[in-house]
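> The sequence isn't on hand, but the structure is:
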């Protein structure tokens, strides 16, 4: 059966994610509607679209005249019934609060025509918990975007049909996105599982380790040749988004559950002062000219080796967890980090470069000193030992997660969806 033809795409929520996703769909020629219950959000939507247009011009090479053509395909409405009429695809991007998302999907499930596919842009909430609110569970899935990169996560719910997944794959290809398939339910899917672990580790280096925010960001930027550190990333994510995401985490297997209360308490005074991050003009840095972008920030400063060691180990260990648990395959896990962050090698490829035997020793040492990590260590160790026993040590043996000297991630087609 051919995939469903999608013509009208409706975006629920005109904020940061909804504005990016709707513009990309319009640029691909779709008839786009944006629904928001806030008149103010819709009044300022075109401003956000043009801001994203500037970024797409810089990152994707989209000319301004094409942005303006795309804007003509976008309609705004405060009326959900008008938005839902004849909709082929719904993309929801409301706040990361489980009950709110359930209410939104339950409502649109009732008013949309039978053909409509419902999708959620969440990556921190469990898909099954949202899918339980709708009757058309065969036409419901998670489709999460990582703006402004070309990466998107696709994850089926418990009853999502193959036809629905195929239609969503074709839609993502048509708008120029590379999708990765999340094979097993896990908070954060692939990229955000690694990214939130990375940000959580940075927060703990500061909250528990006493390392200053500036030293953490500076050490990361210098050691990784990065344009921003984890606290600058948190500024751009938005403190309210971070707190909502941690507050709603309910997966008992989620490694960030134990630090949830500490993170919420840390951000509370910032939120009370109205400091939400870059969008409010102040977070850990002051905008529009944050200190980390100034030349003096990196001059004559020494790297604290504990920072890159801890953050890289956290990302690599989380990537290995995703592989061992069957959440994703090697290619999709590494692409999920490489595409948004622009790195030449993904976390599993980094383990290959380091050596699987060396990485195993690092994990052993971490398990001895980190009681939160210790329960995860046995399964990761068993997996690594199995490969080591076969002589698969990584680059130095010619085989690890990839085969050398020409690993798959060096091939141009590595980054494109091929299913």
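The structure has been received and is ready for your questions. Small disclaimer: the values here were computed from a predicted structure and weren't measured.

> From here on, just use CA atoms for contacts and neighbour counts.
Noted.

> which residues make contact with the longest helix along the chain from outside it?
For the chain, the helix that runs over the most residues, judged by DSSP state H, is helix 306-324. Counting by CA atoms under 8 Å, 6 or more residues apart in numbering, helix 306-324 makes contact with 190, 193-195, 197-198, 201-202, 205, 216, 219-220, 223-224, 328-330, 333-334, 347-348, 350-351, 363, 379-380, 383, all of which sit outside it.

> Please spell out which residues along the helix or strand following that helix are buried.
Moving toward the C-terminus from helix 306-324, the first helix or strand encountered (DSSP states H and E) is helix 330-341. Neighbour counts over helix 330-341 (16 or more other CA atoms under 10 Å) mark 330-340 as buried.

> From the contact counts, what lies against helix 330-341?
In terms of contact count using 3 or more CA pairs under 8 Å, 6 or more residues apart in numbering; DSSP states H and E, helix 330-341 is assigned the packing partners strand 151-156, strand 178-181, helix 191-207, helix 306-324, helix 347-354.

> Kindly calculate the angle that the third one makes with helix 306-324.
Okay, so that is helix 191-207. Taking axes from the mean of the first three to the mean of the last three CA atoms, to 10 degrees, one finds that helix 191-207 is oriented at 150 degrees with respect to helix 306-324.

> follow-up on the earlier one: between the longest helix of the chain and helix 347-354, how big is the angle?
Using the same axes, to 10 degrees, the inter-axis angle of helix 306-324 relative to helix 347-354 is 120 degrees.

> Just the buried residues of helix 306-324, please?
Residues of helix 306-324 classed as buried: 307-308, 311-324 (neighbour count, 16+ other CA under 10 Å).

> do stretch 357-364 as well
Of the residues in stretch 357-364, those buried under the neighbour-count criterion (16+ other CA under 10 Å) are 357, 359-360, 363-364.

> and if you look at stretch 25-40?
Of all the residues in stretch 25-40, those buried under the rule 16+ other CA under 10 Å are 25-27, 29-36.

> Now intersect these with the helices, please.
Secondary structure from DSSP H places 25-27 of those in helices.

> ok, the residues you listed vs residue 91, which is closest?
Each of those was checked against residue 91 using CA to CA; the closest is residue 25, at 10.8 Å.

> is it true that the closest one touches residue 175?
Yes. In terms of CA atoms under 8 Å, residue 25 counts as a neighbour of residue 175; the distance is 6.1 Å.

> and residue 24, what does it touch?
For residue 24, the residues meeting the contact criterion (CA under 8 Å, 6+ apart) are residue 175.

> let's go with 6 Å and repeat that
Neighbouring residues of residue 24 by CA atoms under 6 Å, 6 or more residues apart in numbering: there are none.

> same deal with residue 9?
With contact taken as CA under 6 Å, 6+ apart, residue 9 is in contact with 32, 89.

> part of a strand, is it?
Yes. Counting by DSSP: H, G, I helix; E, B strand; the rest coil, residue 9 is part of a strand.

> what's the distance between residue 72 and residue 101?
Between residue 72 and residue 101 the distance is 29 Å, computed by CA to CA, to the nearest Å.

> one more structure, for comparison:
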């Protein structure tokens, strides 16, 4: 059945995605739900419990208020109409099976754990319609390995959005060796309809952005660990000398030092990247061990005004 599906364009016509189900209601999941709803997709946000979904709804509501004020700065009525119309496109559910019944596209934005993602997609593969496309928003795990948990590897790809999703225009669209052309075309079209700029990349470690960015940040750590410069001087140098909007240490704090370590440790274990680029850095390991993850914890290379606050 799978091989017949991958060679037939009649079973699933590209560009007709209407209903999207997003698993995960954290910053990434809620952001994806928001941009999909803003652009007329019917969206269902799924999480384990009502409390998590409420937090996701609050994230969306707060973000929509900012967007509405920017789009209609002098018109409170239009602001309200915009917010109400967008929120009307969103449903929430704690029932994974029911939320998948009418989905044309399922996007997973849960914890970065390969086994957990595989378990989710294995379950969804049994209940979602045959035509449904599956996607992971992972930033570092191999899409092909996640897809192996299903029998629809031709209808499986990656949609890697960037944080904060409503503001960041880029989406990396990842195709594996088995992703069909119809599936890939559909994912590119979905991104365009979300008013994002999609780029195509293969299923390689870090895809494009993180493959370049993480080694750059790791080398910045090594410069500081060797005593060659301070984090502050490195950040100033890269902002004023290279034109970067944020220095590597500011960026590491924003991304999350625990996330950065997780990515590098995973790449090192996978063994597909030069060992020198992913060698451990004690400075990073110590901060993570101390629970200093950056902005999210209130302390990283810089102190922040409360959890998630500004410097």
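Done, it's in. Computed from a predicted model, the values in this text were never measured in an experiment.

> before we move on, back to that, pull up the aligned stretch in the second structure for the longest helix of the first structure.
Correspondence between helix 306-324 of the first structure and the second structure is not established for any residue, with TM-score structural alignment as the criterion.

> Next, the angle helix 330-341 makes with that helix.
Orientation note: helix 306-324 of the first structure sits at an angle of 140 degrees relative to helix 330-341 (the same axes, to 10 degrees).

> all helices for the second structure, in order.
Assigned by DSSP H, the second structure shows helices spanning 2-7, 27-38, 50-71, 76-87, 96-100, 114-127, 143-147, 181-193, 209-225, 231-242, 248-255, 257-270, 282-289.

> Of those, flag the one that's most buried.
Per-residue neighbour counts averaged over each of these give the maximum for helix 27-38, namely a mean of 25 (mean count of other CA atoms under 10 Å).

> Residue range in the first structure corresponding to it, please.
Aligned using TM-score structural alignment, helix 27-38 of the second structure spans residues 16-27 in the first structure.

> Same check on stretch 182-194 of the second structure?
Against the first structure, the aligned range for stretch 182-194 of the second structure is residues 163-175 (TM-score structural alignment).

> what's the answer for stretch 134-141 of the second structure, then?
Under TM-score structural alignment, the counterpart of stretch 134-141 of the second structure in the first structure spans residues 118-125.

> Equivalent analysis for stretch 106-114 of the second structure, please.
Mapped onto the first structure using TM-score structural alignment, stretch 106-114 of the second structure covers residues 90-98.

> Give the closest residue to residue 177 of the first structure in space, chain neighbours not counted.
When the adjacent residues along the chain are set aside, residue 177 of the first structure lies closest to residue 150, with 4.7 Å between them (CA to CA, 6 or more residues apart in numbering).

> Please determine how far the counterpart of the one you found in the second structure is located from residue 196 of the second structure.
By TM-score structural alignment, residue 150 of the first structure lines up with residue 169 in the second structure. Applying CA to CA, the value for residue 169 of the second structure to residue 196 of the second structure is 5 Å.

> So which of these two has more stuff around it?
The residue with the greater number of neighbours, taking residue 169 of the second structure and residue 196 and applying other CA atoms under 10 Å, is residue 196; the counts read 20 against 16.

> right, and that one touches residue 172 too?
No. No contact is recorded between residue 196 of the second structure and residue 172 when judged using CA atoms under 6 Å, the distance being 10.0 Å.

> what's the spacing between the aligned residue in the first structure for residue 59 of the second structure and residue 279 of the first structure?
In the superposition onto the first structure, residue 59 of the second structure corresponds to residue 48 when matched by TM-score structural alignment. In this structure, residue 48 of the first structure and residue 279 of the first structure are 12 Å apart, going by CA to CA.

> Please enumerate the shared neighbours of these two.
Between them, residue 48 of the first structure and residue 279 share no neighbouring residue, with contact defined by CA under 6 Å, 6+ apart.

> Spatially nearest residue to residue 279 of the second structure, not counting backbone neighbours?
Using CA to CA, 6+ apart and skipping the chain neighbours, the partner closest in space to residue 279 of the second structure is residue 268 (7.5 Å).

> if I look at the one you found, how far off is residue 51 of the second structure?
Computed with CA to CA, the distance linking residue 268 of the second structure and residue 51 of the second structure is 36 Å.

> Now the two most distant members of the buried residues of stretch 25-40 of the first structure.
Greatest spacing in the buried residues of stretch 25-40 of the first structure, by CA to CA: 29 and 36 (21.7 Å).

> Hmm, the residue nearest to residue 177 of the first structure is touching residue 175, no?
No. Under the criterion of CA under 6 Å, residue 150 of the first structure lies out of contact with residue 175, with a separation of 9.3 Å.

> picking up where we left off before, would you mind giving the helices and strands packed on helix 330-341 of the first structure as a markdown table with distance to residue 236 of the first structure added?
Rendered in a markdown table, the data for those read as follows (distance: least, CA to CA, whole Å):
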| stretch | distance to residue 236 of the first structure |
| --- | --- |
| strand 151-156 | 18 |
| strand 178-181 | 23 |
| helix 191-207 | 12 |
| helix 306-324 | 19 |
| helix 347-354 | 23 |
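
> Neighbours of residue 276 of the second structure, how many?
The burial metric for residue 276 of the second structure, expressed as a neighbour count using other CA under 10 Å, is 10.

> Likewise for residue 156 of the second structure?
The number of residues packed near residue 156 of the second structure is 30, by other CA under 10 Å.

> Tell me how far the counterpart of it in the first structure lies from residue 158 of the first structure.
In the first structure, the position corresponding to residue 156 of the second structure is occupied by residue 140, as judged by TM-score structural alignment. Separation of residue 140 of the first structure from residue 158 of the first structure (CA to CA) stands at 9 Å.

> Same check on residue 175 of the first structure?
According to CA to CA, residue 175 of the first structure stands 26 Å off from residue 158 of the first structure.

> ok, now residue 32 of the first structure?
Applying CA to CA to residue 32 of the first structure and residue 158 of the first structure gives a distance of 28 Å.

> do the same with residue 35 of the first structure
Following CA to CA, the distance that separates residue 35 of the first structure from residue 158 of the first structure is 27 Å.

> and what of residue 382 of the first structure?
Taking CA to CA as the criterion, residue 382 of the first structure is separated from residue 158 of the first structure by 29 Å.

> From the neighbour counts alone, determine which of those two ranks first.
Neighbour totals were compared for residue 382 of the first structure and residue 158, and residue 158 leads with 16 against 13 (other CA under 10 Å).

> Skipping its backbone neighbours, what lies nearest the more buried one in space?
Counting by CA to CA, 6+ apart, residue 128 is the residue found nearest to residue 158 of the first structure once chain neighbours are left out, at 6.3 Å.

> now swap in residue 143 of the first structure and tell me
Leaving aside its chain neighbours, residue 143 of the first structure sits nearest to residue 154 (4.9 Å; criterion: CA to CA, 6+ apart).
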